[in-house]
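Peer 1: Next come a sequence and a model predicted from it.
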Amino acid sequence: METGTIRVVAALIRDAAGRVLLVRKRGTSAFMQPGGKRDPGEDDVAALAREIAEELGCRMVRDSIQPLGEFDAVAANEPGWRVHACLYGIDVTGDIVPNREIDAMIWIDPAAPPDILLAPLTRDHVLPLACRPSMA
């Protein structure tokens, strides 16, 4: 039984080699994009900047923000729920260090992901998008 939709902002962060950064939250098993829910009164950019700082300890480069679309998928960690994500390609500055609820992070080749559990949003939408020639 479906209970609702969780609305989030999510970041597609790539390194110089084109790998994509994924994170896994404490107490969960699926890797996904960094990001999260908006606080009351926040727009997407403010929410994403806050989440990146909280989760990864680095700063979003404001000039780098590129809207990549809105996507829906089954929620990875909330059974019966769906997630609606506004996805943005961003660059970050500073050291990337898992903070707060982030238990692990990994850089992966979007065209050849390792054998790890991926959130449906990441698996079905973000990685295929990251493989497009225009995204390389």
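Peer 2: Yep, it's here.

Peer 1: switch to C-alpha atoms for all contacts and neighbour counts from now on
Peer 2: Fine.

Peer 1: can you tell me how far the closest residue to P98 other than its chain neighbours sits from G4?
Peer 2: Computed as Cα to Cα, 6 or more residues apart in numbering, the closest residue to P98 that is not its neighbour in sequence is L56, at 4.8 Å. If you measure L56 against G4 using Cα to Cα, to the nearest Å, the figure is 28 Å.

Peer 1: just so I have it, where are all the helices in this protein?
Peer 2: Applying DSSP state H to the chain gives helices spanning 44-56, 120-121, 127-131.

Peer 1: Could you check how far the last one is from the centre of its chain?
Peer 2: In terms of Cα atoms, centre = their mean, to the nearest Å, the gap separating the centre of helix 127-131 from the centre of its chain is 13 Å.

Peer 1: before we go on, here's another structure to hold up against the first:
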Amino acid sequence: MNPRIVVSAVCVFDDAGRLLTVRKRGTDKFMHPGGKPEPGETAAQAASRELEEEVGISVAPGDLVPFGRWLADAANEAATQIEATVFTAPTLINAPGSWTAHPSAEIAEIRWLDLSGELPDDLAPLLTDHVLPLLAAQADRRG
């Protein structure tokens, strides 16, 4: 059995409906902001902390909305799985503009992903195998 890493991640959307993705220093795959919980942290607390540390977006743990929990191949560690709890950040209602994100900590680059366009081939398996198909299915039901 492959080793497993527990992580929390957050889907953040801008006012154009684009999804925030990040690339960690020394890696080539884009993924959600997020990371491993510290001892005693809940999944939401870890997601909130990592979101602020990695991209400077502050969302209280209680304001994050549970989106799903999946097992996926780790993007940057061979023969390893992640057990990911994914949340969505609340939309910015009655606020001008969008979230302002900037790379911090171990993040080398951020990219806002247009979900209506062709998807790049440098996305993490959690995104391609689980999150993006669910987001597409939700959009189809709304559409």
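Peer 2: Sure, I can see it. Computed from a prediction, not measured in an experiment: that's the story for all the values here.

Peer 1: What would you report as the TM-score here?
Peer 2: Scored against TM-score structural alignment, normalised by the length of the first structure, the superposed chains reach a TM-score of 0.88; 135 aligned residues with a Cα RMSD of 2.1 Å.

Peer 1: Let me know which of the helices of the first structure is the nearest to S64 of the first structure.
Peer 2: Closest approach to S64 of the first structure among the helices of the first structure is made by helix 44-56 (11.2 Å; Cα to Cα).

Peer 1: List the buried residues in that closest one.
Peer 2: By 16 or more other Cα atoms under 10 Å, the buried positions in helix 44-56 of the first structure come out as 44, 47-56.

Peer 1: same deal with stretch 74-84 of the second structure?
Peer 2: 74-75, 81-84.

Peer 1: how far does it stretch from start to finish?
Peer 2: 10 Å.

Peer 1: Likewise for stretch 100-110 of the second structure?
Peer 2: End-to-end for stretch 100-110 of the second structure, by Cα to Cα: 11 Å.

Peer 1: Please identify the buried residues of it?
Peer 2: Those would be 101-104, 107, 110, for stretch 100-110 of the second structure by 16+ other Cα under 10 Å.

Peer 1: Out of those, list just those in strands.
Peer 2: Among those, the members found in strands (DSSP state E) are 107, 110.

Peer 1: Need the max-distance pair from the buried residues of stretch 100-110 of the second structure.
Peer 2: It's A101 and I107 that sit farthest apart of these, by Cα to Cα, at 11.1 Å.
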